[in-house]
Structures are given as structure tokens and as C-alpha cells.
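A.B. asks: structure of the sequence below:
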Amino acid sequence: MIEADNSKGQLVCIIDADYVLSDKEPLIRLWGKTKSGRSVLILDRTFDPYFYVLPKPSADLDKLVEAIKAMEIEGSKPTRVEIVKKNLYGKEYDFIQVFSNNPTDIPKFRDTVKHFDGVKEEYEYTIPFYRRYIINKGIVPMSWVRVFGKEIKTNADMDLSIEAEKIESIKEEEISEYPSLHILAFDIETSQAEGDEIIMISMMDTKDFKKIITYGNKASNVETVANEEEMIKRFFQLVKEQNPDMIVGYNTDRFDFQKIAEKCEKYKIPIILGKDDSHMIFRRRGRVSAARFRGRMHIDVYDFIENILEDSLSTEVLSLDRVARELLGLKKEKLSWKEIEELWKKGDIKTLGEYCLHDSLLTLKLAKNLLPQIFELSRVVGQTPFDASRMSYSQLVEWLLIRAAFNSNEIAPNRPKYDEMMRRRRAEPYAGGYVIEPKEGIHEHLALFDFQSLYPSITITHNISPEMVDCNCCEVETKVPDYEHHFCTEKRGFIPIVLENLVRRRIDIQKKMKKLEPKTMEYKRFNSRQYALKILANASYGYYGYPGSRWYSRVCAKSITAWGRYYIKNVMELAKKLNYEVIYGDTDSLFIKIKTKKAAKEFLDKANAMLPGVMELDFKGFYKSGIFVLAKSGVAAKKRYALIDEEGNLTIRGFERVRRDWSKIAKDTQEKVLLAVLKEESIQKAVLITKRTINKLKSGKVKMDDLVIYTRLTKSLSQYEQVGPHVAAARKMKERGITVKEGYIIGYIITKGTGSISSRAEPVSDAKDYDPDYYIHNQVLPAALRVLQGLGVTEEKILHSSGEQSDLTMFKKK
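C.D. replies: Model prediction:
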């Protein structure tokens, strides 16, 4: 029975969407949950796929319409052909809208129509059908709808199935929470010794279910089956029995489900993990093939972290262990792949089972931590969590704009063809942000100012949008600095309107957050939403210059950076007029010597008074002192500085301390050196710290974990002509049966012996010793001298001096 009578409709939160062909016609399926936790499948047969045709100005519109109506491809004909008025880059045109009753006909029809006389271009033929549906119907995933219709029976494992007659979207203000979702996490373990077999699968969910499955030896905490084939079948059976709304994993797109798919092909097992009887499929999402099953959402937490969160994390590698440590304060049980092999050979299933189950626990906790961000991102861009969690920044912006385009009666421009994309890539680079070289040395009393969302605010303030470039409708009052371009001041541009909406929504949410306790669920939900709005607004500038962009505009991209240079220069000029010294400026931030916080805030008010539109300068912090150092070339290094505030907190930018391609011992030494210089104002202590580290390396007492260097593979191993240490280590890993691909981060240690550094680079799990000379001369000394060489310290002094007393007075800038 339906929970509410049909006159009132059924309230459902939409979690996922897809379509199937029913009697050769498309059937949209919306998967959702009610407030009481019942699973609901909504079916809609009333929506037809379509695309647009733009006629040439000289075309006979009626004849072209008749020609399109008459075409027949493989027995299919358009079901409807209509003339509609739509805007393309802000200008209104007559478009021909071509409908079909089968989404697979759309590319066939388009391929035929493009050869017709009178056709200039075709549009929106690549938008997936289920995405087209939710955009046109105004349905926002992870938001609520009220559905009216009749209850029907289907083969889907759902509490309720409804044939929709009408679907109404509920405003966000009316219901903002999510339904309670049943989430199941899983992890697999493999063994190369057993011929690359899956040897164990663990599962854990939000209803306290936990299970470990293996074969062979038995243990009290593990369910044992006959063999690998039976284990996989049992895994599928347990998923069906537990019937979760969502399956989550860590790197499951690229590893776990790929491995399971290989085995299922070998054993001829159908992979049925969804809520109907369809098989799992892999859908291409960027560089990754995403595992999808109908009705049961699959979220690979790793994909979201790699695409969206990586730059905000301090961890060098995105392993489950490192990410869980940073985000949860929890860590993996420590077992190397060799130890896993040994446990399996010995039959220690209990220990191996605990290890495997702990991975599922960490994955489940990570998912619960990150799903609110994924859900809010899904809401903002209007795409399902399955899709949104796998999108890059540019893809998120694109789908935000496609939805906004439909709501504005705009046609979404086509993605560029290969040749056009290559032409864009080969274009001469345009000038970026303005940089004033930092003044080398130690500076006291520093105020840091930062433009609030500089590029989005410039886009909104100056109406920067492709269709607004060099308009003829208004007098040119203000040109772009350094260029002969201008932007319309009479009409608002499409993209500035979209961005302004994002910015205003974020401001409104931040106001609401101020009235809430930070520990409340509502506060956390709002915080996830404002973060989603922020990253999308900030990513919009990059989308103008992205070669694969639908709304690509080199003029817009370079105009935004030109205005950025103009405004930061103006603020710097203001500082000079007020007799403040600018120590460093880069794109959207600047350091100014100011004695007090009060003076800094007075300067802020004066700067903001001269900024137009929504542009605003923020006061980010006051620092007791900071050090800016020289690059190897002898000029001050951009974005390489360290600051210490009045509470003794250290902020580091650009030093080896914040880069993954330096060992922990080098980075820790550098941080201690910076603290000695900035906090204790002692060069002697900084030198002593470095000498002690060197002596410890010589003694052989440094932990191997502190010596690991991480480097990402930027291409496949076969494409490397120069074999660097990380490539050599990766090749050794591959020889030992470990999967290594482009994009993987390789951890290695330089070991003792003869030969090149690369030949002595061993994967972490295989390294038995380390080369102290390498770590002294290629890691610790360079990292320490990056700070100390500008203060008169040489390598000779560190290695051979007795460490005479030195202070920093002579190095402080007045």
C-alpha cells in the first residue's frame, strides 16, 4: 500500500536515476526512499529523448522540417519534429527539436541530419537520457519530490513501485534533511601466491552487520566456503539478503570490482548486485570505468577524494590508511603484501580476517564522513551522487551550467571536437595572476590579505561571459586592462547570473549557520552545502580556459586574470601611499608590514571602499614574523615562505615540508629548522637540529617509514624513456605481480649498494636498508639549506662546524 493516499501523493527523496527500454520505449526509473525508510521505485513513461538542429540562415525552415520528419534509420522515424525558439550565446534562433521514442536513435538521427542541406549544427545530442530527464523535470537528486500515481508490481527488490502520473519537486526550504540510508562497505584481499586469486571478502554496514568470507582454512570469526567461486557467490547472496541502499568501497572502481568482474567472467557468474535482475556494468567516467548496478548506488570514496579533496589534504598518498588517519584519526592494521601472503600460507585466517574487516570499517566510517559533502555537491549540480562523486571540477561546472541553461532557455554549446581541443591546447598561454617577488629574509609584523573568491567576483562584477564580449548594444566605458575588449553593461550574462546565484546562496547559508550550534546535523549539512557552492564558484574560472569546455572562451579567461592583476596592483598602490611595505603578493593575496591588527583592519576598510561590485578583500591573519627564501636561481622563490603567528602556530607554503616527493625525515627536519628560526630565533639550534638528524642517519637508527619518498606516475610505465627512481621501483612492483598504473603514487626507499640511484630504489615493502649518504646529501641537507642558506649558513658549516652562537638580528628586515 502507498503510505499516503494518491490525492496527497507520496513524499520521496530521489537517490538515483536510470532508464530501461520497455516494449522498445524508454522507461525512466527514479530510485528513492521515504521519510519512514521505505524504498521506492518511481516509473515514468511520458518523457521522450530529443536533440536540437540549428538551420542555416538561408535554409527553408519548412522544407527542412519535412525532410527530418521523413527520414527513417534502421526502421526508426522521429516521433515529433517541432520549431522552437531558443537562445544560443544569448541570441535567439529558430531551432528544430527532433524527438524519438528511443534514446539510442538520437545519435543515429543526428549523424543523418548533419548531412542535410540547410543544417548548420546540431546540439544536445550527447546528454544521457536520464540526466536529460531530471534536468527537464526540475528533479534534484538527494532532494524530495511528491509523486502521484498508482502502485504497481515490478521485478525490483523495492518496498514500493509507483507508475507516476505527476511528480512535483519540493522546495529545499520545506525539507532539507536526507532519509536514513542503509550503507554497506566491503573490501577484498588478494594473493599473488595463489595465482592472483581473491582470498577474502569482508563486509560491514550501518545496521551492525559484519561478515568475513574466505575458503580453505577455518577460523572462529570467519565464514569458510569451498573455493573462490563459492566465496564470490556468497558475497552476492549476502548483498541481496542485507539489501542496502548503497555499497561503498575504497578504490573499488579500479580494483575490487575489476577483480571481481575478472573472476566472474572466469566462472561464468552473473554479477547481479542491484535491486533488479540486471548485471553490473562499467560506465566510463573520465579516466575511470565506474562499476554500476541498478537501484543500489555504488560510491567509490577514493574517486571523490582524488577528484575533489586531494589538494586540501596534507597526506602525500591517498591510501586508505593515510586518508583515514587524516580525516578520522584512525589507521589501518599494518600488514605488508608479503605478510598477507605469509598469513594466508600459514592459514592464520583469524588475523587476516581481522585485518580485512578493519578495512571495511574504515571505509564505512570514511563514507559516513564524506557522504554529506557528496550529497550536497549532488544537490548543487543537480546530478546523482553516483555521477557527481566521480566528476572532476570541470565536469561539475559543466553540469551545473547545462541545468542552468535549460532553466534559462539557453542551448548548451557542444563539446569541442578533437581537432578543436588540440588547437586550444596549442594556443599561446595568456598572462596569469600578478606576482610581486617576495623580499628575501625574515620580516616581522606581517598582515595577510586575500581577495574573497577573486575570479568569481570579477566574473560577476564585470559581467564576464562569452555572449557579452565586445557587444554593440552599449557605449564602451570600461575596457579590460591591457586588452581592447569590453563586456556588455546593459544585459546580464548567463554565467555571471549562475555564479551570482551560487555566491548569494552561500552567503545566505553562512548567515543561517551563525544561528546554529556547530555540533548539530543541520549545521553540518549547511557547512557541506556552502563548501560545495564555494568549490563550484571557484572552479568556474578554470572552466573558461579548459580545452574541453562547452563554454570555452579565451577572451573571458584572460580578461578575468587581467582584472585580477589590475585590482591587486591597486591595493598594493594603496598600501604604498599609506607608507606600508608590501613584502609579497601573488594573484589574490598579499603580505604587508603593519604593526597592529587595528591598523590592518583600517587598511582593509580603505581597500574595500575602492573595490567595485561584489569584490571584497579579507583580512586573513596577523603574523609575528615570516621568512621568505631564495630559489636556486638566486631570486626569491614564489610561494615559498613560512609564517609564525602570535600563538606560535607555524604556516608553511611551498617548502619541501608540504610536498610529497620528499621523505618524512627531510620534511620533519625542515619544519624543526623553521621553528628554531622563527620561534626561538636561533640559527645555532637550527644547525644543531640538522647535524643531529645527519648523525642519526649515519648510525642507521632512522625508521624506514621516515625514509619513504612518494612520486606519482604521470604516464604508463612503457612510456617512460628516462627511468627515475619511482619508475624503477614501480617496475619492480609490477614484476612481483602488483598492479601499477598511470596516476598511482609510488613509495620507495633508496637502498645501499652500487649503481645508479634509480637502480637502488626499492618498493617500501622490499627495502631492507637505506643509503645514509643519499638521504644526507639529497634529502636532509637540501631541505635544511632551503631555509638556512639565506641566513649565512652553508653545507660546510653544518657538516664541519662546532656550531657557534648565531642570532637573527642581522637578517631581520627593518
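A.B. asks: every contact and neighbour count from this point should use C-alpha atoms.
C.D. replies: OK.
A.B. asks: contact partners for Ala164?
C.D. replies: Ile42, Leu43, Asp44, Val147, Phe148, Gly149, Lys150 (CA atoms under 8 Å, 6 or more residues apart in numbering).
A.B. asks: of these - the most surrounded one?
C.D. replies: When neighbours are counted by other CA atoms under 10 Å, Ile42 leads these with 25 neighbours.
A.B. asks: can you tell me which residues contact that residue?
C.D. replies: Contacts for Ile42 (CA under 8 Å, 6+ apart) come out as Arg29, Leu30, Trp31, Gly32, Val147, Ser161, Ile162, Glu163, Ala164.
A.B. asks: which of these ranks first by neighbour count?
C.D. replies: In terms of neighbours by other CA under 10 Å, the contacts of Ile42 top out with Gly32 at 30 neighbours.
A.B. asks: second chain to compare with the first, below:
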Amino acid sequence: MRSIETVPYEGEYVYCFEVADNLHGLVTIDGVFVGQSFGYTGYKNARFGRIECHEAINAYARDILVRTMEIAESHQYEVVHGIVDSVWLRPKPDADAIEKMREHIAGSIGLPIELEGRYKWIAFLPCKTTGVGALNRYYGLLENDEFKLRGIELRKHDTPEFINICQEAMLGELSYASNAAEFRERIPRAVDILRWTAKRVLDRAIPVHQFILTKSVSRTLPEYVVLTATAAALKQMEKRGFSVEPGEMIRYILLDARARESERKVRVAEFLQGDEEPDAWEYIRLLCRSGQTLLAPFGFTELKLLDLCRDLSDVSTPDSEAAIHVREDYKSHGHSRARGGVGYKRPWNAEDPPEPEADEA
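C.D. replies: Modelled structure (predicted):
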């Protein structure tokens, strides 16, 4: 950095940055220091740079990733997965020590390499549109019983609370597996948890507020051609004198997904009376979609899970939440509690319903 320019600032806060080593980075037109600008260089509204810069960064990234893979393979490690800044490796029986390989990679590419952790198991999820493995959708359990989650419902802000709780409980059941074989053995129990939740939806045993969906408004109300759920919610807001601008959030529950009238289709969260009956099968469809997210690599699609929920006569719903107990302080109140990175420890306790006590003779 050759010079520092003083500019007028009218904000409430002033931010001070400092670096320990030599400064490497870019300064945007707004005067904000950017240390990592990979994604921004390819952004269509970027205020600086060119697409050629973005392509060059990708070229360097590919070269570094390929060299990293080659070095790992030379040390007898199998490359399971790799993205921009991470690789997942599986050691072969005659693999070198991980530290030896790490030092080799760091010395070759000139960048520090850190071992984030060792996984008991990890599941890489397919892309929803192509079925090919996605780069940023996976979940895995580290040896210290901490999860790393990417691209699943627990990482999204718009997931209804009861789906968060169900997915947390399914992950909780899977977390008792210490390897891939035990993971597969736990899958039927995880499916049972989903079916148990579907039973509670049909029995109206879940509080209405746990069905709230949170959506980002992408356009003004007149720009909606079809009466989507979001458009119906905007109509309700407008009718009551409220305006929601594009980019803002709106919260509602689905009453009848097929209805053509806004009042019958949804109910905005702020106008809930507490006696509404959500569209049970529409929410079960969303529930099964979240189940597909976790279990798609093992043959459980949304349609297959829906079929398993058609007949729930074999599923018993206890009076309490004994069958799936999630610690209250981990329940998601309107948004996911999952941080999605290292440090998200298992908060679940999946239990079988208590057996009825036998009568004394």
C-alpha cells in the first residue's frame, strides 16, 4: 500500500484493521480492504477488475489443486473430494504420516496447509439438478464428535422449525455411527424419525409457529404473474397497509398450497391466530425433501420418502416427545442453530418410545 487517503465518514462506527505480516490484497473503490477477492472478481456488478482476472485466479487455483492431489497420491493417499481451499483424503494401508505429506504440499505450493480434522464418516451430496456430486453440499462427523455441515436445510434461514428439529434428530441418530458400515445400519432409524415427524404433522401435534417459512422477497407485488405463496403473503400485507420491498424478508405458513385466493393460501406470521391448520401434505413434502438431502446418496429420494409416509399406521405417536428428544436450548426458533463448521457438537438424543409397564398379576 503506497498511501492512505483520508475520506469523509458519517457512519456510527469506525473500524480499525491491522495485519501481522506483509500486506497482500486489493483495495476497492469504496476504500474497503479486501484480503480475498476471488468471488468478487467474477461478480457481474463488481466495481473493479475484469473477467480475465477471475479466470486467471481460477487457473492458479486449478494448478495448485492438481499439484496438491498429485503430491497426496504420491504419499499413498486417495483424493476423495476437493474444492477451492480444501481436499479430503483417505489414507491407503501404506500411506506416509499425514504431517510428512502436509509439509511436502506446503513446501511445493508455497502456502500454509492445516489439518482441520479427521472424520469418522462423511457424506458428499449430489447436485439437486444434475445428480452429480456437488462441491459445497456435504455433512460429516469428526473424531471429536463435532459436525461439519454444508448445503443442508440446517444451514438455511427459511427452513421451518419442525424440519430443523427433525433433521437435527436424524443427524443425531447417524452420529452414533463410528464408521461407514455403522452409518448405513443407522439409516433405517433415521428414516423412522422422519416418518414419526410426518405422523405428528398429520395428527396436528406440532405448534403452528413451527411451520413458519421465511422467504426473501425478490420483486414488488405487481411484478408477480402467478399467485405464489410469497405473492399471496405480500397481498395480505398490502391489504393491511404494510409494504414489503424487494430484498426484505416475509414470514408465513402454508394453509392450502393449491388455493387461488391469498387468504386461503397462506397466513402471514404476524397475523397468526394460533388455530390455523397448515397444509399437512405440503409440509410433509418439504420434510421428505430435507430427508432426501441427507439420504439421497443411499437411494432415498423425496418421492420414495413420500411413499413411506403414505401409510403411517405402524408409527405410534407418544403423548410426549420421548421418541425424539432434542435439548430445548438447541431447538431452532425461526432459524437454524447449526453453525455448520467445526464446533457444532451433537445436541441430540434419539430414544425409543418407553415400553408400557406390565400389569401386576
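A.B. asks: TM-score of the superposition?
C.D. replies: For this chain pair, the superposition-based TM-score is 0.70 by TM-score structural alignment, normalised by the length of structure 2; 290 aligned residues with a CA RMSD of 3.4 Å.
A.B. asks: quick revisit: for the contacts of Ala164 of structure 1, give me JSON lines that also has secondary structure and distance to Tyr455 of structure 1.
C.D. replies: Below are the contacts of Ala164 of structure 1 laid out as JSON lines (DSSP: H, G, I helix; E, B strand; the rest coil; distance: CA to CA, whole Å):
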{"residue": "Ile42", "secondary structure": "strand", "distance to Tyr455 of structure 1": "41"}
{"residue": "Leu43", "secondary structure": "strand", "distance to Tyr455 of structure 1": "43"}
{"residue": "Asp44", "secondary structure": "strand", "distance to Tyr455 of structure 1": "42"}
{"residue": "Val147", "secondary structure": "strand", "distance to Tyr455 of structure 1": "41"}
{"residue": "Phe148", "secondary structure": "strand", "distance to Tyr455 of structure 1": "44"}
{"residue": "Gly149", "secondary structure": "strand", "distance to Tyr455 of structure 1": "47"}
{"residue": "Lys150", "secondary structure": "strand", "distance to Tyr455 of structure 1": "50"}
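A.B. asks: ok, those residues vs Tyr130 of structure 1, which is closest?
C.D. replies: Nearest to Tyr130 of structure 1, judged by CA to CA, of these is Asp44 at 10.9 Å.
A.B. asks: buried stuff in the helix or strand harbouring Val12 of structure 1?
C.D. replies: For Val12 of structure 1, the element it lies in under DSSP states H and E is strand 10-22. Across strand 10-22 of structure 1, burial judged by 16 or more other CA atoms under 10 Å covers Gln10, Leu11, Val12, Cys13, Ile14, Ile15, Asp16, Ala17, Asp18, Tyr19.
A.B. asks: residue in structure 1 matching His104 of structure 2?
C.D. replies: The alignment partner of His104 of structure 2 in structure 1, by TM-score structural alignment, is Lys606.
A.B. asks: how much space separates that match from Val582 of structure 1?
C.D. replies: 16 Å (CA to CA, to the nearest Å).
A.B. asks: higher neighbour count, these two?
C.D. replies: Neighbours per residue, other CA under 10 Å: of Lys606 of structure 1 and Val582, the larger number sits with Val582, 22 against 13.
A.B. asks: list the contacts of the aligned residue in structure 2 for that one.
C.D. replies: Matched to structure 2 by TM-score structural alignment, Val582 of structure 1 sits across from Val79. Neighbour list for Val79 of structure 2: Met69, Ala72, Glu73, Val87, Trp88, Leu89, Arg90 [criterion: CA under 8 Å, 6+ apart].
A.B. asks: on the three-state scheme, Val79 of structure 2 is what?
C.D. replies: Here Val79 of structure 2 is recorded as strand under DSSP: H, G, I helix; E, B strand; the rest coil.
A.B. asks: whereabouts in structure 1 does stretch 227-241 of structure 2 align?
C.D. replies: Alignment of stretch 227-241 of structure 2 against structure 1: residues 723-737, by TM-score structural alignment.
A.B. asks: list the buried residues of the matching stretch.
C.D. replies: Residues Gly724, Pro725, His726, Val727, Ala728, Ala729, Ala730, Arg731, Lys732, Met733 are the ones in stretch 723-737 of structure 1 that count as buried (16+ other CA under 10 Å).
A.B. asks: ok, residues contacting it?
C.D. replies: Outside stretch 723-737 of structure 1, the residues that touch it by CA under 8 Å, 6+ apart are 192, 196, 710-713, 717, 720, 739-740, 746-748, 757-763.
A.B. asks: how distant is that stretch from the center of its chain?
C.D. replies: Taking CA atoms, centre = their mean, to the nearest Å, one finds stretch 723-737 of structure 1 lying 28 Å from the centre of the chain it belongs to.
A.B. asks: can you map out the helices along structure 2?
C.D. replies: With DSSP state H, the ranges of helices along structure 2 come out as 38-41, 51-74, 98-109, 161-174, 180-202, 229-239, 262-265, 280-295, 302-310.
A.B. asks: buried deepest among those helices, which one?
C.D. replies: For the helices of structure 2, the largest average neighbour count (mean count of other CA atoms under 10 Å) is found in helix 161-174, namely a mean of 24.
A.B. asks: noted, bye for now.
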